[in-house]
Every structure is written in C-alpha cells, then in structure tokens.
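A.B. asks: when you get a sec, could you give me coordinates for this:
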Amino acid sequence: MSAPEITRASVGLRSERGPILLAVMLSIGLVAIDSTILATAVPAVVDDLGGFTSFPWLFSIYLLAQAVAVPIYGKVADLYGRKPVMLLGIGLFVLGSLLCGIAWSMPALIVFRLLQGLGAGAVQPMGMTIVGDIYSMEERAKVQGYIASVWATASIVGPTLGGVFADYLSWRWIFFVNLPLGIAAGWVMWRRFDERVEPRKHSIDYLGAVLLAAGGTLLLLGLLEGGVRWEWASVPGVAIFVVAALLLAAFVGVESRAPEPVLPLWIFRRRVLNASNSGAFVVGVLMLGLTSYVPLYAQGVLGHGALVAGLALASMTIGWPIAASTSGRFYLSMGFRKTVLMGSLFVIAGAALLLPVNADSALWQLALPCFVMGIGFGYVASPGVIVAQSSVGWQHRGVATGTNMFSRSMGSAVGVAVFGAIVNSRLAGSAEGASLDLEHLSAGVLAPAIHLVFVCSAVVALALLLSGLLMPPHAGEEARRLLSRPIGRTRRPPERVEHVDVRVGLCGWTVSQSSYVRRFPVVEVQHTFYEPPADALLARWRAQVPPGFEFTIKAWQVVTHESNSPTYRRMKQPLPASARGQVGAFRTTPPVLAAWQRTLECARVLQATAVLLQCPKSFRPTAENVARLRTFVSQVERPTGRLLWEPRGEWPTQLLTELCAELDLVHVVDPMQTETVTPEQTYYRLHGTTGSRHVHTDDELRRLRDLVDGRPSPYVMFNNLPRTGDAERFRDLLSG
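C.D. replies: Predicted structure coming up:
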C-alpha cells in the first residue's frame, strides 16, 4: 500500500494544523528578524544612548543568554510540554523588546537584551520541536519550506526595517515592532495548540541546570571576549576557562547520577546525534566567519558601501533557505547521510571559491561563494535537526533539538574567538605599531588578514565531510517508518476518544490462520523464538493474510537466552557443545550474530513491523549486561520496523529510560505489573497477573482500556493461556 501523497494543502497554513504552523512561523520570525534588524541601527543607538565601547555587548549578551538557555528549555519541555515553554519564551521576548524600546542608557539596554536572549532561547528550539511533534518526517520535507521562508524574508526585511526605523522614525521601533508580532504568535499558540502530556511527578535537576548555565556562560564569555577585553594568556583569560572547565566537569558528575538529568549523557553516545551536533558546530564556526568578515572585506578592501557590502552577505541568507526548503526531497530519496555529504561538498566548493578573491575582485566574486556556502549550510543544518529529532521519542525531542542548536551557538562562539585571534595576530604583525582601528587600516593591510580567515574557513569546511561520514548510513530510515504519522499531540476532538488505532492481538497462533485474521489485525509470531521456520512457510503465512494485517516477531532465543535456559528443549537441533558458552545475553559472538541475521531474514519475509528482544529474568541490570546490550544494538543491522525490548525482573526506571532513548528501543511491559518508559510507542504483552493461566477480570480490562486511551497507535498483545477469550473481550470493550 502506497503512502498518500503529501501536498501543501494537507500540511500548509490552510490545513488543520495550519494555525499552529502560523504561530510557529510568527514566533521564529521574532527571533529571525531580531538577528538582522539591530546591526544597521547601531550608529543611531550609540548616538542616542552613548556607550560606543559597550555596544558589542548588545550582541554578546544576547548570544550568551540564548545559547545557555537552549538545552535547559529543551529538558523542561520534555518534562512539562512544549506549549508552556514556548509561551514563556514569547512572553520574555516581548517583555524584553518593550524594555529595550524604552531603555534610557546603554547598560540598561544591554540588560534588557539579556532578557530578550532568554526568550529567544526558548522560542527557536521550541518552534522546531513543535514542528517535529505534529508533522511526520515526510511532511516536514514540505513544512521546511515554510520555516525557511521566514528566515529568507527576515534576511531582507530585517536590515531594511532597521535602516528605515533608524533614519526616519526612531531606533526604538526596532524593538517595538516585536510587540504585535509576539502578541499574535502567543495568542494563536495559546488558542490552537493543544498537547497531551502525561502528568507525573518529576525530579527537577536544579543543580545540573545551575552548573550548566554557569559553566556554559563562562566558556562562551571566555571565547567571545578573549583577545578583546583581555589577552588570551592573561590571568583573567586563563582563569575563566579553568573555572568553566571545573563547573562543566562537576556538571557531568551530577548528570551521571541525576534521576532526570537536564542534559542526559546518552546524548553523546548516540552516533546519529554526534554527527548532527558536530555538523551544527562546524556550520556555526563557518557562519560567523562569513557574517563577520565578508562585509568587512567588501567595505575595507573592495571599497563598497555598507549597503552593497550587506548584499554580498545576503546571498548566503538566500542560498540557505533555498536549500533548506528543498532538502526534504533529497533526504527522503537518498537518505540523510548522502544529503549531509552533498551539503558538505557545496560548503567546501564555496570556501574554495573564496580563496582567489583579492583586492581587484568584483563584488559578485565575493557574493557567489557566500551563496554556494549558504546552499551547503541548508543541506547540512536542516536535515541535521530533523534526523536528530526523528531519532528520539517525544520525551527526548526537546533535548535533542536544544543540544543541536546549542552546538551551533558554541561553534559561533569558537568562530568569533578563532577567526578574531587570526585577524588580530596578522594585523599586529602587519601594522608595525600603527593604530589597529579599522578606519585607519589600509586595504593592503586588511586584505591579507581577512584572506587568512578565508583560508582557515576552507580548512574548517573539510570537517563537515567528517561529520557527514560519521552519520550512520541508514540514519532516519527507522525513524521514517516509526514516525510516518504525527504523534497526535494536537487536538482532534472527534478522534481522541475512539480506540480505532488500538491493535489487539495474540502472542502466537491459537486458532487456524484463516480464523485468526478475521478476528485480529496483528499477530506476534513465536516460532521464530524457538527455532525459525523455513522461508517457504513464512512466505505462505504472509501471502494468506489480508492487506493491512501486521506481523511482529520474537527474536531467536540464541540472541537473548543463555544455553541453560529450558526454552532450548524445543529446538529440533540441539546447540553444539562448542556454542553453549557463546550464546545469549547479547554476546557479539558468531552464533549470536548468525541467529540475529536469521531473525532479520524472517522479519523481511513476513514484512514484520517490529522485532521483539525478550530477555529472561536472569538477564539482570549488571554493568556487564548493560554493556553487552549497548554494544549489540549499536553494532548490528537493525530491522526494517521497530525494535522492541522486554527486560524481565527489576530494572531501575532511569536506566531503562536512558537505554531506550540511547538505543532507540520500545520498552515492552505487562501493564498490569509495571509501566513503560516509552509511552509514545506503546507495546503491551499481558502474561497474566497471577500466572499464565490467569483470566483477566472485567475490571482489569477496563483499567487496560484507560491505560491505552489517548496513546498513539498502541499494541496490546495477550500472552496468557486463555488469551483468545481475553483478547476478544478486550476488543469488544473497546468497540463498545
């Protein structure tokens, strides 16, 4: 069955989710315009308020507040929902804008910009996270065009409005213009966006948040002000990095023990997230190199005015949205890895085109490389955010998005520090004691200093290839299958109370196949656990079911159960003596790897939508077992559907949460005994409260119905002996 065609009519502003998309676009527009509107009005601000030496802090304090707040907001949103964090961010941004507009001095304006930055730190990542929540991966390929249009419009409207307000009205309107936009965005978000967050008690990681904020602030401050306010090798220059390192080391220690860490350490063990975040970091480094020095080269070396110099940089902000809006076509057809590698090649090509630029070059020779690099940034950054979001569940998507954006901010700070140090060092050697003020530097002195930045940018651009190669070859394929439908957190009143999406089935055939498929829509095949059947039999099963019927399978016991398990008695061919110490417990031995490949072959023949890894109670949460699980799941080929994991016995909830998030596992439980840590992907297996012969009472089935109510497409599989009758009673209860 082919998926329905996704059109702009189904996902755009006139669709059911259109008002939410509009609110997100307005919210992101606040941040996008603010990032470009102020620069052109700095002279007017300084003329009115004074404080020329302090005006760089208008940008630095904003960047600091935004960057440090992003990962904290991401975690809070995962605990309490996106809506309250987004509304808080809009509120802080609007309040900060109002205060900036009435600021009476440069210090006051800087403080109010801090408040604006705290708001922006919530708005941008929450906007992208909400998009990830309400749209599937395929739909985001279309929606990305809408988000990209916001940035493209802001790159043109922002500088223009800044110049108009500064020249004809007042620079204060640069901030007042945010008030109606922010109020409109907040009102639409409040009225039209509804999300379902399961209420439960949380353990807030206050200490971790404070340590991250303090350590991150000092680290960014040291990078931004090193070589400007103080020398790199001076006492303040070294001390700020030492204190930052100590605070961040303490943060890591706290996070390793926190029940609900603000920044889970498993984030740094996921290959797809490391690839995405490293790409965002390099993009941040290069982007600051362009935005800081391309306009300066156009003015100070090529002799153009400020407006024309801004147009050279605008070519990058035009290329980026073009690529971002078309990136979906590529990552859906050829995968995320190839798309990121393609974007990396664009960036490298653009950086190479900058190398021959000299004092005799025309402006287009400077603008063209910026445009090409902007194309590359769009093909690296946008798919990077999407694959990061899609590789985790709802409860971790805020952290994944926030970490990606924090990585870009860190890259920007490093870019400011490194490129600034390179230019200053070259100028100090060339000026020979003369003033280093820009207005006193000749083109002959400035050109080689900035050209050195272009050379370093070309070298740094090569690192994007490494981040692309780090991306798993099949990154996003499982997420595309699992998240092909939105999670369903927006309100759709007629459908919320129905149970048409609950998949009720049995663990194993209990009646003839022809009778079974008339009663249930899914079966969990047990034969594959004891000893996988021949492909011919599996193919016959597949051919004899109606369209839409699902198979899930249980992985061969050789993968999970050690040789002393009594379940091996049902194998037709006993294990060879040489293999008995090499099977089970996720060992990466030849017998286990071969058994896993056979499991995958069965899944492919049956077109199974999920593969279950069921562990015996003897597989306890020891360090050795956890390490084996991590190694196995990280290294082996994954199935084409979801990977389910049912640990038996007592496992700490925090450890389960970390492992399922890190390894992209669906936590399978008997809901009569415990609750899953992956409620956004529910797969229940009911074994019987009092044993395998247990018959579920009407009260138990009603409780089960309440548990699955509102869950996105849950699976309820009965595994007790009288399971056929229990499943039919539960099915009737749902329909009644």
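
A.B. asks: rest of the way, CA atoms for contacts and neighbours
C.D. replies: Noted.

A.B. asks: tell me the helix or strand right after the helix or strand containing Val416.
C.D. replies: Per DSSP states H and E, Val416 falls inside helix 394-431. Going down the chain from helix 394-431, the next helix or strand is helix 443-470, by DSSP H and E.

A.B. asks: off-centre distance for the helix holding Val416?
C.D. replies: Counting by CA atoms, centre = their mean, to the nearest Å, helix 394-431 is centred 19 Å from the centre of its parent chain.

A.B. asks: repeat for stretch 348-361
C.D. replies: That offset, for stretch 348-361, works out to 33 Å (CA atoms, centre = their mean).

A.B. asks: buried ones in that stretch, by neighbour count?
C.D. replies: Buried residues in stretch 348-361, counted by 16 or more other CA atoms under 10 Å: 348-355, 357-359.

A.B. asks: in CSV: those, plus distance to Arg540 and secondary structure.
C.D. replies: Below are the buried residues of stretch 348-361 laid out as CSV (distance: CA to CA, whole Å; DSSP: H, G, I helix; E, B strand; the rest coil):
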residue, distance to Arg540, secondary structure
Ile348, 52, helix
Ala349, 53, helix
Gly350, 55, helix
Ala351, 57, helix
Ala352, 58, helix
Leu353, 59, helix
Leu354, 61, helix
Leu355, 63, coil
Val357, 67, coil
Asn358, 70, coil
Ala359, 73, coil
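
A.B. asks: now the residues you listed in TSV, with distance to Ala463?
C.D. replies: Below are the buried residues of stretch 348-361 laid out as TSV (distance: CA to CA, whole Å):
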residue	distance to Ala463
Ile348	9
Ala349	13
Gly350	14
Ala351	12
Ala352	14
Leu353	17
Leu354	17
Leu355	17
Val357	22
Asn358	25
Ala359	28
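
A.B. asks: want to put them side by side, so please do this one too:
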Amino acid sequence: MTGTREALDTAPTLDSRRRNIVFVTIVLGMLMAALDQTIVATTLPTIVADLGSAGHMAWLVTAYMLTEAVATVLAGKFGDLFGRKLVFQLSAVIFIAGSVLAGFAQDMLTLIIARGIQGVGGGGLMVTAMALIADVIPLRQRGKYQGAMGAVFGVTTVLGPTLGGLFTDHASWRWCFYVNVPIAVVMIALAAKTIPTVRPASRPVVDYLGIALVALGVAGLILGLEWGGSEYAWGSPMIIGLFAGSVVLLAAFVLVETRVPEPMLPMGLFRNRVFTVCSILSFIVGFTMLGAMTYLPTYLQYVDGVSATESGLRTLPMVLGLLVTSIISGNIVSTTGRYKPFPIAGAAVMALGLYLMSTMGRDTGIWLESLYMLIFGLGIGLSMQVLTIVVQNTVPYAQLGTATSGVTFFRTVGSAFGTAVFGTLYTGKLDPALAAALAGTGIPPEVAQSPAALRALPDEVSAPIVEAYTAAIDSVFRWVVPVALVGFVVAWFLREIPLRDSTRARATELGEGFSMPDSADRVDQLEHAIAQVLRREQRKKTGPPGPSVRVLTGGTVPETLVWAIGAVHLRTRVRGGATLTGIAEDHMVPVGVLEPVYREASQAGFVAIEGDSLRLTDSGAQQAAVFRRVWRVWLDGKLEDWTFDDPADRALLDPALDKIAGDLLDEQSSRPAFAPLTR
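C.D. replies: Next up is the predicted model:
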C-alpha cells in the first residue's frame, strides 16, 4: 500500500462552477460504491425466495467486500500509473457491468459473481474519488469538500438497507442494481468532460505478487468458513485443504512483503503497537457491524413478519446510535486529544448490544428491539471513530498513507469475514431446525424461505418455522459476543499518545468514523491533514487562512505588487509563460485595469514587460521565493507537534512541505479578491 506522489503534472485551475460539477461527479461514484456495500441487506430474504440457495446468501455481501478490499489497493497504484481520471472511469464501467449482470442473474452463483465484479468497480471508485479530490480541489478549500465526501459515504452506507427495502417492495430487488446504470453513465460522461487529467510524474512499483497472495489466502479462509458444515464436513479434505492452503499463501505473503521494494503492507508496521491494536480493532468492528447489518433485516422479515422496507426502517435506531456516538466521540477527541476510552467503551457496549439482540424473539416488542439495536449502534460509533486517526498520529511520515489504507483494509476484510462467519453460524443452526419444523407439515421449503409466503400461513402452522429462524439468528448474535469481548480486551493495550493538532482536526469528519477508503499516498494524507488545519483556521476568523500580505513581505511591498508577482509566477508555472491578456482572462477583468499594476511592478524592478508577455525579473523571482518561504514557515508552525526521530523521514517531508507551500502561494495568487483592483 506504499504510494508516493512526490511530483504531479499541474492540474489546470478550475473555476467554482466547474469545480462543483467535478465534485458532484466524484460524489456520484462514491455514493454508488458505498450504497452497494449494504443495499442488499434487506433484499436477501426476497433474493433467496426467488433464486434459492439460502446457504450462499452471505456471499452476496462477502463477494463485494472481498473484491472491494483488493480493488482499493490496485486502483490506487493504477491511478498513479495511468492517471486517476482514467481509473475512475474504468471503475465505473466495471461497476456498470457488474450491476447489469446482477440485475439479470437467474441463479445465486451468477449473482455472487456479479457482486464480485461490482466490488472491483466499487473499490476503484471509492479510492480514486478521494484521490481526485486531492488533484482538483485547491488545498484551501479541500477540507470542506473532503468533509462533505465523508458525510456522503457515512450516511449512504447506513441508509443502504432502507433504500434496498424500498426497491424490493415497490419495484423488484433487481432494481437495487439496475438503478446504478443510468447514474454511472451520467457520471462517466461528466467525468470525461469536466475532470482534468493529472498524471503523476513518478512511476510506482505495484506489488502484484503480494496482492495476489493475500487475496487468495483470505478468499480461501472465507470459503472454508462458508462451506464448512454445509457444503462439506468440517473434517473433509476440501475444508482442511482450503485452510491449509490459505495458511501457506498468507505465510508466503508475509515473506514477500519483507523483500519487495514497495510492499502492499510493510511488515514493519506491526512493530508499531498502536497500528497492530488498531488493525485488530478495525477488523473486529467491521466483523460485527456488517454482519449484524446484514442479518438484522433477515430477522425482522422472518420473525417479526415485516416488509423489506419496514425492516430497513426498523434498523434505523442502530444507525442513529452509530451516528450520534461517532459525532460525539469525534468532537470530544478533537477537543481533548484523549481517545483510549472510546474503543474500550465501544467494544463493551457492542458486546452488550449483541447479547441483548440474541434474546429477541416473537414476543419481543418493537420498542425493546429498537433499544437493543440502539445500544449496539452506540457501541459501533464509539469504536470506529478514532482508529484511523490514532494510527495517523503515531506512524512516521513515510508510512502515513500505508498505515491509513492498512487499517481500512483490515476493516473491509473484517466485514467480509464477519458476514461469512455470520452466514456459517446461521446456516448451521437454521438447516436442521427448519427441517424439523417442516417435517410432516407438507409445506415445501420454498414457502419457508419466502417472508411473504410465510406471513400468509396460519399462525399455528408458521410458529415452528418462525421459531427456527429466531433460534438461528439469536444463535449468531450470541456466538459473536466473544468477538466483541476480544475487542474489549485488545482495546486496553492501545497506547495513548497526545494527538497532533492536524490529527485532531480530522477527528470530527464523518468519513473517518466509517473508515472510508482513502488514498495510500503519503502526500495526499499530508495535504488532507493540512486542509483540515486550514479549514479550522478559517472557522476561527473571517477571510482566508494563512499569512497576510504584510507578513509575506514584512510590509515592504504593496499589496497590489504582491498580487502581480504571484499572478505571473502562477501562470508561468501552470502555462509555461505569462501574458497580460492571459492574466486578465484568468481574473475576468479588462486588460486596461491591470496595465497600471504591471507598469508599477516593472518600475519597481519585479516584472519585465515585453509586449504582452510578462516575466519575473531576478528581483521578482527572489520576492516569490520569499513569499514561498513565509508560507513554509507558517506550515511548520501548524505542524510543529509532528516529531521526526528518523532523519530520512524528515528528508521525505521537507520537499513535500516545500511543494505544498508553493501550491498555497499559487492559490493565494489565483484569488481575484487578493487584488483590490479586481474587486
């Protein structure tokens, strides 16, 4: 997951209208990918009723999460190799293909394959969406856009089940997939027209072998867990072979990661106790959250006899609890810098919520069920919010992007494992209980698998069948309680280190709370941190953050000349040369308005005028360098709580900050409001 963006081809400066269109385009990609993580939760019983194969139900979620986890790694690398715009568009095409195939699927195997294809496209969309934000949105404004993107991801993820229920009840479960097609087509067209092409100058090395080994190893473990006790006996050669093969593949993965130049997951990260603890906790949170979100609607439809839409609405207390504690814990962490109590309390509350949900039955009232789900959601929200930012706070700069994507990777893999284990426990308990309930009744299994058909049966006939579903799902929740308790124990080993100011600024982002896939590029991560600092500075005072003109020049250069120097510097860097006409067009003012400014700049010796062409003199170039150094000092002051024990790490950070200082200077020079004459 190592990535660098030490140099980029410069993206053109976008006006606010085009910038907003680009943002909407990127949001559409994020929305579709996040939605399809959870939209199938309320459709599963109906899909089983239509296609059969109840034992494979969990794979509709697992296939998506597993391929998404691998795709987020590959897409980040391919974006650096071929350009993020191209990868974003190709990911959308793959997502469309998976959606169409899922909508037309006539059997469970085809639908599972389609979900896997969707996961490849969804993973690519999510990780390139965040990278594109870094490419096209100025750093001063990036914080609010990243915050909005995180909110879209979080809200869409948790509302997916309700939307899936609406489609299922009022159209067909197939429309959960068909609806993606027109949205993706519009998104691809908008991307082609509006998103600029920005290609990194560096050519990263892709750890293909490491990615293949971990993907095959994890897939083998999940297959073994899914098939064990249902398709094959636990002691059968197939299951033993899958587990043994997975162990060998994962051992080979560890060996490869210690030898390749740019490993997907550097093993040295695990020497950092904070990273190790947060990775385990992230896995456990993903395991419990998505597993519960997948099977709660199934419980509500089979046991309580509600519709798909109502089952989605009935899970909203869990969503509410999750959102409330994510926001509250994020704000407390941001204010106090203390984070250790939250994962400890979160794991304990999750375990309590799982236990309470395992006691639910036909006689449990709606308000009590809602309370149990609310408690479970409160625990998830307390646990999720701090894991990524805590890791970012402790790893060296060189490993900033890798560690961030590593924690997210473990959360996604945990979601895949959780759904698979929930499915194994569910099938193992349900199959014999359902067979016993149906024995001698003459009711075909197809009726028992359909919530609508089950609701149509007389109570005395349906009661044993409903009890079979109750016992199966309650058993699942009960067996997962120890997993949450393991998280409670592990959380006590989390070392609390004072949070950097830049890290605190990220704690309130909703996307952080949901472990949104993010760029594995350390420069992107550094810019993200600085963007949040700039956003917080802007909230504290009116006007843009950063050093004032007086600070830039020591009061020796008039404001108009500071702007004039900066505008020439910016256009020369972006376009290779500056003209009076070009600068006037950039700022939408008549050339005659700027002529006196540049005559004054020429008389002061800062700018040389040759016809319409403008060029910085040595004195002007020195002034621009001074402005840039002032910005760098300002950045150093905002990041003064970053520690660098390794000189090599500092050597990587310095050029990155120099580049960011130059970008901030150019952004300052691109604002018309910075020049009084253009107001």
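
A.B. asks: after superposing, what score do the chains get?
C.D. replies: Once superposed, chain against chain, the TM-score is 0.63 (TM-score structural alignment, normalised by the length of the second structure); 522 aligned residues with a CA RMSD of 4.7 Å.

A.B. asks: buried ones in the helix holding Val416 of the first structure?
C.D. replies: Across helix 394-431 of the first structure, burial judged by 16+ other CA under 10 Å covers 394-421, 423-424, 426-427, 430.

A.B. asks: quick one: Leu506 of the first structure is in a helix?
C.D. replies: No: Leu506 of the first structure is assigned strand when assessed by DSSP: H, G, I helix; E, B strand; the rest coil, not a helix.

A.B. asks: unless I'm mixing things up, Met264 of the second structure is touching Glu257, no?
C.D. replies: Yes: if you go by CA atoms under 8 Å, Met264 of the second structure and Glu257 touch, sitting 7.0 Å apart.

A.B. asks: the more surrounded of the two?
C.D. replies: Neighbour comparison, Met264 of the second structure and Glu257: the larger count goes to Met264, with 27 against 20 (by other CA atoms under 10 Å).

A.B. asks: counterpart of the more buried one in the first structure?
C.D. replies: Aligned counterpart of Met264 of the second structure in the first structure: Val262 (TM-score structural alignment).

A.B. asks: now its match, nearest residue through space, not along the chain?
C.D. replies: Sequence neighbours aside, Lys75 is the residue nearest to Val262 of the first structure in space, at 5.4 Å (criterion: CA to CA, 6 or more residues apart in numbering).

A.B. asks: how big's the offset between the helix or strand where the one you found lies and the second structure?
C.D. replies: Here Lys75 of the first structure sits within helix 57-80, counting by DSSP H and E. On superposition with the second structure, the mean distance recorded for helix 57-80 of the first structure (mean CA distance after the TM-score superposition for the first structure) is 3.9 Å.

A.B. asks: next, the angle from that helix to helix 394-431.
C.D. replies: Here the directions of helix 57-80 of the first structure and helix 394-431 differ by 160 degrees (axes from the mean of the first three to the mean of the last three CA atoms, to 10 degrees).

A.B. asks: shared neighbours of Met264 and Glu257 of the second structure, anything?
C.D. replies: Common neighbours of Met264 of the second structure and Glu257, counting by CA atoms under 8 Å, 6 or more residues apart in numbering, are Gly210.

A.B. asks: state the distance from the residue of the second structure most remote from its centre to Asp663 of the second structure.
C.D. replies: Distance from the centre of the second structure peaks at Gln603, with 52.6 Å (CA atoms, centre = their mean). Between Gln603 of the second structure and Asp663 of the second structure the computed distance is 28 Å (CA to CA, to the nearest Å).

A.B. asks: likewise for Ser502 of the second structure?
C.D. replies: Distance check for Ser502 of the second structure against Asp663 of the second structure: by CA to CA, it reads 18 Å.

A.B. asks: which SSE is the nearest residue to Gly328 of the first structure once chain neighbours are set aside in?
C.D. replies: Among residues not flanking Gly328 of the first structure along the chain, Ala141 sits closest, at 3.9 Å (CA to CA, 6+ apart). Element membership of Ala141 of the first structure, judged by DSSP H and E, is helix 137-168.

A.B. asks: just checking, next helix/strand downstream of that helix?
C.D. replies: Sequence order places helix 173-176 as the next helix or strand after helix 137-168 of the first structure, per DSSP H and E.

A.B. asks: ok, average deviation of the helix or strand following that next one from the second structure?
C.D. replies: Counting by DSSP H and E, the next helix or strand C-terminal to helix 173-176 of the first structure is helix 178-192. Mean deviation of helix 178-192 of the first structure relative to the second structure after superposition (mean CA distance after the TM-score superposition for the first structure): 3.5 Å.

A.B. asks: which residues touch stretch 22-38 of the second structure?
C.D. replies: In contact with stretch 22-38 of the second structure (CA under 8 Å, 6+ apart) are residues 61, 64-65, 92, 119, 121-123, 125-126, 129, 132-133, 145, 149, 152-153, 156-161, 180, 183-184, 187, 190-191, 194-195, 290, 293-294.
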